[in-house]
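> quick one: sequence plus predicted model below, questions after.
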Amino acid sequence: MTTITCVQGDITEQHVDAIVNAANSSLLGGGGVDGAIHRKGGPDILTACRALRAAHYGKGLPTGQAVATPAGRLPARWVIHTVGPVFQVSGGGDESLLASCYRESLRVADELGARTVAFPAISTGVYRWPMEEAARIAVETVRGTETLVEEVRFVLFDERAYEAFAAQVG
């Protein structure tokens, strides 16, 4: 059974097998968690992402999918990149795509043999997903996904995110 924990902190400092990156579809870095992972992990991550783009994802990684690269200078072994859906204020968001980010990341983690995985709050930054709803979807999806991962650690940058996820974990 997978243990689910929450910590407030910096995902780039987590000593886990795999860190999940809330990437953009280009896989070439960006802001928020994505930018922090690329900056701290160094050029090896970008090199691996460019190779993935050239070989398999010429049009970018589709929303809800996940793919792994080495973690460069991060204390993890791998970075699992996933593209979350954008929440539209007028129309909401596709919960199934957000859930797919977590499910597909766990599938990739299983393929890698990762036993500890750190997740950020996917889609809650510039993609505007409401924090409480995102936390509910994330925790329900992790709990409902069959995986060999022993620990899922939600690493939340601020107190508001931590409280929303901790309330769901219980």
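Great, that's in hand.

> every contact and neighbour count from this point should use C-alpha atoms.
Noted.

> tell me the buried residues in the longest helix along the chain?
Longest among the helix segments of the chain by residue count, using DSSP state H, is helix 95-112. Going by neighbour count (16 or more other C-alpha atoms under 10 Å), the buried part of helix 95-112 is 97-109.

> below is an additional structure, to be compared with the one above:
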Amino acid sequence: MIEVIQGDITKASLDCIVNAANTSLLGGGGVDGAIHRAGGKQILDECIRIRNAQGNCPTGEAVLTTGGRLHAKYVIHTIGPVWNGGQSHEPEKLSSCYRNTLNLAVEKGIKSIAFSNISTGIYGFPKDKAAEVALKTVADFIEKNATIERVQFVCFDRDNYDIYLERLRIS
């Protein structure tokens, strides 16, 4: 049910991929920019509509758009926390990203979902701590809610891939 792969999340062929977005929802660098570029203008147009209706998306929250030109039907955009040494409840905020994303997926009938490594890029969340939060939150959610049939953690870099594999073996 939970898999770890190394690769490019924009190539995932699951029902939904998860974007580590910024609060503006308008694309940016890293995985956010890659998803917007690969998915095309339709994703940005929906993000603009969402932002115009609700304003910026707060940290820990999630919104859904089409997958545009991606293989995935949907993209769930979630806003991870910026690491501040753990002094600003970053682990709890990161856990909220995963929970809110999975709740939205269940609400939309999504059965398979691919996560990027939320907050571990420019937001500076330590990769080992982020993997621990991600795997625990997702495992706890799936244990209580069997509607999600497949979860992939798509690690772009080797460091995250190795960390996720090790954490998955331990759990």
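Arrived safely, thanks for sending. Here the structure is a predicted model, which is why all the values come from computation and not from measurement.

> got a TM-score for the pair?
After superposition, the two chains reach a TM-score of 0.94 (TM-score structural alignment, normalised by the length of the first structure), with 166 aligned residues with a C-alpha RMSD of 1.2 Å.

> in which helix or strand would I find the counterpart of Ala51 of the first structure in the second structure?
Alignment note: Ala51 of the first structure maps to Arg49 in the second structure; criterion TM-score structural alignment. Arg49 of the second structure is part of helix 41-54 when elements are defined by DSSP states H and E.

> now do the buried residues in that helix.
Those would be Ile43, Leu44, Glu46, Cys47, Ile48, Ile50, Arg51, for helix 41-54 of the second structure by 16+ other C-alpha under 10 Å.

> any chance of the residues you listed in a markdown table, with distance to Asn19 of the second structure too?
Output for those, formatted as a markdown table (distance: C-alpha to C-alpha, whole Å):
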| residue | distance to Asn19 of the second structure |
| --- | --- |
| Ile43 | 11 |
| Leu44 | 12 |
| Glu46 | 14 |
| Cys47 | 12 |
| Ile48 | 15 |
| Ile50 | 15 |
| Arg51 | 16 |
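
> show me what Gly42 of the first structure aligns to in the second structure.
In the second structure, Gly42 of the first structure lands on Gly40 (TM-score structural alignment).

> a helix runs through His36 of the second structure, doesn't it?
Yes - counting by DSSP: H, G, I helix; E, B strand; the rest coil, His36 of the second structure is part of a helix.

> now it. Nearest residue, chain neighbours left out?
Gly27 (6.1 Å; C-alpha to C-alpha, 6 or more residues apart in numbering).
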